[in-house]
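In: how does the following fold in three dimensions:
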Amino acid sequence: MKLFPLFADLAHRPVLVVGGGDVAQRKVQALREAGAAVTVGAPALTETLQAWTDAGAIRHLAGTFTPAWLDGQWLVIAATDDRAVNAAVAQAGQAQLRFVNVVDDPELSSFQVPAIVDRSPLVIAISSSGAAPVLARRLRERIESMFDHALGPLAALSARHRARIRERRAGMANRRGFYDWLLDGPVLRLLRQGRPAEAEAALLEALDTAEAPPAGRVTLVGAGPGDAGLLTLKALRALNEADVILHDRLVADDVLALARRDAERIFVGKQPGEDHAATQARIHVLMRERAQAGQRVVRLKGGDAFIFGRGGEELESLRAHGIPYEVVPGVTAALACAAYGGVPLTHRDHAQSVQFITAHSKEEKDTLDWPALARPGQTLAFYMGVIQLGRLAGKLMAHGRDPATPCALIENGGRANQRALYAPLGQIAARAQAAGIHPPALCIVGEVAGLGPKLAWFGEVLPAQD
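Out: As a prediction, the model looks like this:
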């Protein structure tokens, strides 16, 4: 180990930054966040550094560097674009026994500033000893996705009750089990939901019981349209924490591959021709039973759980049985298919509103307001409408929508096998049949779809009809 890792308490301690440019400004910002009393030495300052100086937040030494600037400083950072000046700072620091960091110059530095993941008071530092700062930054980005932002408040809460935890949970093994419960149970979940008072109450209640209660819960996670890169950081964390994953038919294998390796995967997708009500009832039972057994359940849905995903029904069932839950939104199919198909859902020249529509109501009845849907100047995104494409187009045209209205039909949106078909409303059904378009596919109707052939950037674009 070439460098000794160290976390320095700089609160109210004087620190010198030599340099007044953008790089120096970034260093000053980080030092201010650590509570340091910052002095900046430079002939001129950026507008922001000058504003901080005027406000009394930092001190400015105007002029060129002299070794006297180091007097009384705990740390020094050289952030000029002149290596001779930086070398002079480093030499003066060595003479005065000061730790000096010269930005992007490990040979002149006596300490390195790491890339950090900040979940204060929990802080994770990554260093390449100055040899590969880009690598350290990329690793920080990866680690960032793994650690919940609620871990900081959890660490602070644990510290506040540390004495009581030691008193009520005697023995290292007992305390370790309690801290595991803090990470896996309702306290972290409540902090994640912005409910700190309830989180603290749950911690105190658990301390008053002989054993920590089971940490079972359900997280509804939107898996997006298929591209694993569209998962949110919260979705990725949920997959890595799950004991069991209940997943739909449209969840891509690439998404499932990101889950914890030993998580149990249960397919609960609905198949054509089966009793969907019975399948949904089975999903409710599975969620309830697994959570009551203390497991962390992820209900993984294609797209977003709250847009034609029956997420509301599932939360109602969980609520009725007292099962704790949370929801992680996903990129819904209309947004992804439109973006990957080069179709802006709204546009100042073409559409000032957008509607998400499914052809299937709960009782399989057509209750849509077709006269309203047929009005121009709006975008319609039809989910689950491929089989009924002819009927949908016919309804719109029968109520006044122009047969020449542009349409975009995106099959397997966001996946490697995406295909996009662009055609007028009057031809879209016949063209889709001729091209062999199959579900999952989403149809976008409106003037904005006319931009698709020009703006498309992903997947295969089927040729226009001669």
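In: switch to C-alpha atoms for all contacts and neighbour counts from now on
Out: OK.
In: name the single longest helix found in this structure.
Out: Determined from DSSP state H, the single longest helix within the chain is helix 276-292.
In: please identify the buried residues of it?
Out: For helix 276-292, the buried set under the neighbour-count rule, 16 or more other C-alpha atoms under 10 Å, comprises Gln280, Ile283, His284, Leu286, Met287, Arg288, Arg290, Ala291, Gln292.
In: beyond that helix, next helix or strand please.
Out: Counting by DSSP states H and E, the next helix or strand C-terminal to helix 276-292 is strand 296-301.
In: elements contacting that following strand?
Out: Applying 3 or more C-alpha pairs under 8 Å, 6 or more residues apart in numbering; DSSP states H and E, one finds that strand 296-301 makes contact with strand 217-222, helix 233-241, strand 244-247, helix 276-292.
In: another for comparison:
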Amino acid sequence: MQYFPVFIDAEHLSVLIVGAGEVGARKLELILKTPAKVTIVSPWVSDTVKQLVAQHSLTLHERKFEDADIFTHNMVFVATDDPQVNQHIHDHATAHNILVNVVDNTPLCKFITPSIVDRSPIIIAMSSGGVAPVLLRYLRQKLESVIPAQVQRLGRFSEKFRSEVKSRLGSVTERRYFWESVLDGDIAETVMQGNEAKADMDFANALDDFTQQDNTQGEVYLVGAGPGDPDLLTFRALRLMQKADIVVYDRLVSPAIVELVRRDAEKIYVGKAKSKHTIPQDEINQLLVDKALEGNRVVRLKGGDPFIFGRGGEELETLVDKGISFQVVPAVTAASGAASYAGIPLTHRDHAQSVVFATGHLRDDTINLDWPALVQKNQTTVFYMGMTGLGIICRELIAHGMSPNMPIAIVASATLPHQRVVIGTLTTIEELVKTAEIKPPALIIVGTVVSLHDDLHWFKPQLD
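Out: Model (predicted):
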């Protein structure tokens, strides 16, 4: 993030605009939305600027820029058509630690003005750092269409009651919970409809009710993060991630998904890799209990689906024993995500009428599975956590009657930009994986459906 986004209090801001053509006029119109004091310096003034000066009683000096002009200002916009003048003012302002923006010349900008969605007092500002203005304009149009104009009423309504809520609810967490209940409910709709009297009365009742509730115990949300691509998150998962006070996440949750968690939530990593537990499962279970008993909303974020080889059931049993309330949010499981992004249907009328999920996790250097059940005809078998035991899996499948030429796929980092797929047979796959230097996380798909990969693969990984 090259540009740090901030909102500056314009109450006592003094802005100098050098240049009074149409480019300068655009910046002037933007600044005039604030209470900032504005001075304009330019030997030539466009009709638009003249009108704005007359309407707002602005200070205008119809002359060339002088070095002394900057010293009574906090911020300078440079909008001349002379590159040498622009460079000079930039250098001069920078030398005196005054924020300067040379319009349409990003390298000469110590700050940049964002694209704005204005629903004052609600302001949404976006920036591409000057590299994609058309994309930024497109995103702004999208936001303008989905954010109701009446949301400004909610902003003013929140301001009116902010002090009262702060005085009656002692903790930041309590206040946030209360405001979320207001904004998610009927009160917000009443405000946006303009029925302020009813909204005021409903708000007072809601605040009274909330202060009488027992808010000392929190809740746990067991949330599936899917196979890795953030676009595969459910709406509910994203909403709860944004509500969380604490997020407990594992190794298979991609950084891009962790980035979507509420910014000021506490994030606790409890990753596990190849039977090497950073935190034992019992301690994770107790951690969820302890954090909920402190009154927090706790999201337990798991890669894939929490109820498929995710130990979600074990964690919920502990919560039930301790009387902690919880919710479960299912997700695209890793097998479905990996198969879809590799172009391998898990079922197909000509290949497989059933699919089996199995764990390839080693215990005492063995994999204890019902091997005869895994070698049935017209069946696809998917192994989770099986890379360490890949050789054992292939040998046991062959030993129990599966053809040595059965197609097998290894899908690593499924759904992510660096996804890799290796296709072979039960007799060749070990060497192919070794040559390709495939590392976990990866899933193993066994069955004739793998032969469809060549025709059906659609996802184009961004490999180096």
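In: angle of the longest helix of structure 1 against strand 217-222?
Out: Counting by axes from the mean of the first three to the mean of the last three C-alpha atoms, to 10 degrees, helix 276-292 of structure 1 lies at 130 degrees to strand 217-222.
In: who are the packing partners of helix 276-292 of structure 1?
Out: strand 217-222, strand 296-301, helix 311-320.
In: which residues does Arg59 of structure 1 contact?
Out: By C-alpha atoms under 8 Å, 6 or more residues apart in numbering, the contact list for Arg59 of structure 1 reads Val38, Thr39, Val40, Thr53.
In: tabulate these (JSON lines), appending secondary structure, neighbour count and distance to Val221 of structure 1.
Out: Below are the contacts of Arg59 of structure 1 laid out as JSON lines (DSSP: H, G, I helix; E, B strand; the rest coil; neighbours: other C-alpha atoms under 10 Å; distance: C-alpha to C-alpha, whole Å):
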{"residue": "Val38", "secondary structure": "strand", "neighbour count": "25", "distance to Val221 of structure 1": "44"}
{"residue": "Thr39", "secondary structure": "strand", "neighbour count": "22", "distance to Val221 of structure 1": "47"}
{"residue": "Val40", "secondary structure": "strand", "neighbour count": "26", "distance to Val221 of structure 1": "47"}
{"residue": "Thr53", "secondary structure": "helix", "neighbour count": "17", "distance to Val221 of structure 1": "46"}
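In: now the residues you listed in TSV, with distance to Gly322 of structure 1?
Out: TSV is the format used below for the contacts of Arg59 of structure 1 (distance: C-alpha to C-alpha, whole Å):
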residue	distance to Gly322 of structure 1
Val38	52
Thr39	56
Val40	57
Thr53	55
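In: tell me the one of these nearest Arg319 of structure 1?
Out: Nearest to Arg319 of structure 1 out of the contacts of Arg59 of structure 1 is Val38 (C-alpha to C-alpha; 51.8 Å).
In: roughly how far apart are that closest one and Lys270 of structure 1?
Out: 61 Å (C-alpha to C-alpha, to the nearest Å).
In: Thr379 of structure 1 too?
Out: For Thr379 of structure 1, the distance to Lys270 of structure 1 equals 29 Å [C-alpha to C-alpha].
In: so these two - more neighbours on which side?
Out: Using other C-alpha atoms under 10 Å as the criterion, Thr379 of structure 1 and Lys270 rank with Thr379 on top: 26 against 16.
In: circling back: out of the helices and strands packed on helix 276-292 of structure 1, which is closest to His350 of structure 1?
Out: Once those are compared by C-alpha to C-alpha, strand 217-222 is nearest, at 29.8 Å.
In: the closest one vs structure 2, mean deviation?
Out: Superposing on structure 2 and averaging over aligned pairs (mean C-alpha distance after the TM-score superposition for structure 1), strand 217-222 of structure 1 comes out at 0.7 Å.
In: so what touches that strand?
Out: For strand 217-222 of structure 1, using C-alpha under 8 Å, 6+ apart, the contacting residues are 185, 231, 235, 238, 287, 291-292, 294-305, 311, 323-332.
In: again, but for stretch 334-352 of structure 1
Out: 224-225, 353-354, 356, 377-379, 381, 383, 408, 410, 413-414, 420, 442, 444, 446-459.
In: and that stretch, which stretch of structure 2?
Out: Under TM-score structural alignment, the alignment places stretch 334-352 of structure 1 onto residues 335-353 of structure 2.
In: for the matching stretch, measure first residue to last.
Out: End-to-end distance for stretch 335-353 of structure 2, by C-alpha to C-alpha: 16 Å.
In: next, the buried residues of that stretch.
Out: The neighbour-count check on stretch 335-353 of structure 2 (16+ other C-alpha under 10 Å) flags 335-348, 351-352 as buried.
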